[in-house]
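Trainee: Okay, predicted coordinates and the sequence, questions at the end:
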Amino acid sequence: MDDARSGNVFYETRKDKLFNKVNNLLLLLITACVLYPIIFIMSASVSDPIRVSLGEVWLWPKGLTFEGYQRIFEFNPLWVGYRNTIFYTVIGTVINLFITLTCAYSLSRKDLVGRNFITLLLVFTMFFHGGLIPTFLVVKKLGLVNTYWALLLPSAAFTWNIIITRTFFQTSIPIELQESAHMDGCSNTRLFLSIVLPLSKPIIAVMALFYGVSHWNSFFDALIYLSDRDLYPLQLILREILVLNQVNDMLNMTTDQMESQMKQMYMAEIMKYGLVIVSSLPLLIVYPFLQKYFMKGFLVGAIKG
């Protein structure tokens, strides 16, 4: 490549060309490995269930039908789970961000007395945990069992995320800027809200994505702490359908007449594919809006310092 303005001439050697070709080939293979399962699931969810069961669907839909989605949308517990999961994800992420950002900012300040000792206590919890039974007893003693808060308060913050966010504040927010704000009479609260947070959009987006995905995919805590089906998140409803094989109940509840057992089995297969799409779609929609902040915030927070 010849850059006439700078007068520099760049030659691509045979090894460079070979490397680029191999690199592009590997990237294409990785992309295909990532996209194929998604395309297959989407195609299978709208294909003829018999042809799916016979293995005739490889890439594109065959025997286009939306009956599987129709029956999924008619299953009322699914929408209850959706409502609960949205609540857990939104409220839980807000709580997580509040605790993570405030704690991380405090630990990033050099004038915080005992910040190294506090950091040591936080890191200690990463290696030594009370375990399931003590945690359950604590949650029970607090009266949180079978309530919304059982899924929100015990997981209010993750130590690793606090450390990453603290490192971001230390490396990306100039201490001179904070000192200048204090000289102008800015309080710590106003400094945090008006200066630090607007400059921390990348790490906020990363933490929101991490916590949001964690809440959206969580089912174990609900399995331990909840017995009221009206409080079940979406993932616990899907677990009952997929793992405990309750798809037939869905079919019986949404049809007036009993279908043959074989047709129910075929329909159950494409409904499973449809459930994967329905449960994953919100995250697939949200991620592109956070992507531009994701790598920047994660790398700065994790590598520097």
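Mentor: Yep, it's here.
Trainee: alpha carbons only for contacts and neighbour counts from here, please
Mentor: OK.
Trainee: quick one: contacts of stretch 261-273?
Mentor: When contacts are defined by Cα atoms under 8 Å, 6 or more residues apart in numbering, stretch 261-273 is touched by residues 41-42, 44-47, 49-50, 52-53, 68-69, 71-72, 242, 247-248, 251.
Trainee: could you redo the last one with a cut-off of 6 Å?
Mentor: Residues from elsewhere that reach stretch 261-273 (Cα atoms under 6 Å, 6 or more residues apart in numbering): 41, 45, 49, 50, 68, 247.
Trainee: Just put those in TSV and tack on neighbour count, secondary structure and distance to residue 175.
Mentor: Converted to TSV, those look like this (neighbours: other Cα atoms under 10 Å; DSSP: H, G, I helix; E, B strand; the rest coil; distance: Cα to Cα, whole Å):
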residue	neighbour count	secondary structure	distance to residue 175
41	23	helix	50
45	28	helix	54
49	27	helix	62
50	19	helix	65
68	23	helix	57
247	22	helix	58
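Trainee: try it against this one:
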Amino acid sequence: MSSSATIHKLHNTKPGKVFDFFNIIFLFLFAAVTLLPFMYVVAGSFATESELARRAFFIWPETYTLNAYRHIFTSDAFVRSIINTIGVTLVGTLTQLFFTFTMAYPLSKRNLKGNKFLMNMVLFAMLFSGGMIPTFLVIQALGLIDTYWALILPGAINPFNLIIIRNFFRNFSQELEESAKIDGASEFQIFWKIVLPLSKPIIATFALFYAVGIWNDFMSPLLYLNDSSKWTLQLLLRQVTISADPNALGEVDPNYVPPAEGMKLAVIVIATAPIMMVYPFLQKHFAKGMMIGSVKG
């Protein structure tokens, strides 16, 4: 009897049905605990200031208003910060994918000279780091302070991700590569025209990992960006959420008082929404690529 048939048979028993019932209840409660705070943030971003002050928690506003979003999108500081964040995320993700994959592929070759030494260096970098102050001094010595490269280059290669991708390439069909070599393809052509097109799941997986990490990165911009015109969305979000000034994004109309609490919630929604919208397009590759390369070393 196959394992799937055995599992199906167990689920049809009384203990199996009881387990399924409590499992569904547990997962529903877990999902509710996860979703309810975000639902409140979304609802609050569309609510009036008086309702936010009057009601401690709600997931459906009594009166809808777009004042918070209207104020945010008419702010030069916000528009500039979201353009900065999108640019850094796109360039950073492409840079990190390029360096990680181009280093992982040659390290997957067992006949590469110095392979063991290089992998030991990668493992050392994964386990030990210089810390925040030495890293800052290196960035400063390279003249990268107050530049976007300070947000991208220090994380150009993630050692853990590199090991996962290297393991994936090690499990790649050797016969396919050898047949390409017989046809006269170079190593670069094999990598670019054969290996990468067949690696879409793992590319999508780590592209999402890198993009989410860069988009949500708060500490690096805080340390390395001094010019407020170069701030990313996360820095602006910090400025809005900790500031008691309703004009934290800049005053558009002197006679208009922006909705302070609603604006905080709206900025959180806007900072979260892009990644949530990208995920469905990568989901089919992401689910397949999660475990790729994590089995064999």
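Mentor: Arrived safely. As the structure is a prediction and not an experimental result, all values here were calculated from the model.
Trainee: just to revisit the earlier point, closest to residue 13 of structure 1 out of the contacts of stretch 261-273 of structure 1?
Mentor: Comparing these against residue 13 of structure 1 with Cα to Cα places residue 41 closest, at 42.7 Å.
Trainee: To which residue of structure 2 is the closest one aligned?
Mentor: Matched by TM-score structural alignment, residue 41 of structure 1 corresponds to residue 41 in structure 2.
Trainee: where's its match relative to residue 82 of structure 2, distance?
Mentor: Note on residue 41 of structure 2: its distance to residue 82 of structure 2, by Cα to Cα, to the nearest Å, is 20 Å.
Trainee: one step back: what sits against the match of residue 41 of structure 1?
Mentor: Counting by Cα under 6 Å, 6+ apart, residue 41 of structure 2 has contacts residue 265.
Trainee: tell me the helices in structure 1, going along the chain?
Mentor: Listed in chain order, the helices of structure 1 (DSSP state H) span residues 14-45, 49-53, 67-73, 76-108, 115-127, 132-141, 159-172, 175-183, 188-191, 201-217, 220-225, 234-242, 247-254, 261-303.
Trainee: Include distance to residue 60 of structure 1 when you put those helices into JSON lines, please.
Mentor: As requested, these are exported to JSON lines (distance: least, Cα to Cα, whole Å):
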{"stretch": "helix 14-45", "distance to residue 60 of structure 1": "6"}
{"stretch": "helix 49-53", "distance to residue 60 of structure 1": "11"}
{"stretch": "helix 67-73", "distance to residue 60 of structure 1": "17"}
{"stretch": "helix 76-108", "distance to residue 60 of structure 1": "27"}
{"stretch": "helix 115-127", "distance to residue 60 of structure 1": "46"}
{"stretch": "helix 132-141", "distance to residue 60 of structure 1": "45"}
{"stretch": "helix 159-172", "distance to residue 60 of structure 1": "41"}
{"stretch": "helix 175-183", "distance to residue 60 of structure 1": "56"}
{"stretch": "helix 188-191", "distance to residue 60 of structure 1": "55"}
{"stretch": "helix 201-217", "distance to residue 60 of structure 1": "28"}
{"stretch": "helix 220-225", "distance to residue 60 of structure 1": "35"}
{"stretch": "helix 234-242", "distance to residue 60 of structure 1": "24"}
{"stretch": "helix 247-254", "distance to residue 60 of structure 1": "25"}
{"stretch": "helix 261-303", "distance to residue 60 of structure 1": "14"}
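Trainee: Would you mind saying which of the ones you listed lies nearest residue 3 of structure 1?
Mentor: Residue 3 of structure 1 lies closest, by Cα to Cα, to one member of the helices of structure 1: helix 14-45, at 18.5 Å.
Trainee: Which positions in the closest one come out as buried?
Mentor: 39, 40, 41, 42, 43, 44, 45 (16 or more other Cα atoms under 10 Å).
Trainee: Pretty sure the last one sits against residue 274.
Mentor: Yes: applying Cα atoms under 6 Å, one finds residue 45 of structure 1 in contact with residue 274, separated by 4.9 Å.
Trainee: Pull the number of nearby residues for residue 91 of structure 2.
Mentor: By other Cα atoms under 10 Å, 16 other residues sit near residue 91 of structure 2.
Trainee: ok, now the one 5 residues further on?
Mentor: Burial of residue 96 of structure 2 is recorded as 22 neighbouring residues (other Cα under 10 Å).
Trainee: What of residue 126 of structure 1?
Mentor: Neighbours of residue 126 of structure 1 under the rule other Cα under 10 Å: 11.
Trainee: And it, how far from residue 159 of structure 1?
Mentor: For residue 126 of structure 1 relative to residue 159 of structure 1 (Cα to Cα), the value is 7 Å.
Trainee: With residue 121 of structure 1 instead?
Mentor: Applying Cα to Cα, the value for residue 121 of structure 1 to residue 159 of structure 1 is 10 Å.
Trainee: neighbour-wise, which of these two wins?
Mentor: Higher neighbour count among residue 121 of structure 1 and residue 159: residue 159, with 17 against 12, using other Cα under 10 Å.
Trainee: so who does the more buried one touch?
Mentor: Residues counted as contacts of residue 159 of structure 1 (Cα under 6 Å, 6+ apart): none.
Trainee: which one in structure 2 is aligned with it?
Mentor: Alignment note (TM-score structural alignment): residue 159 of structure 1 maps to residue 159 of structure 2.
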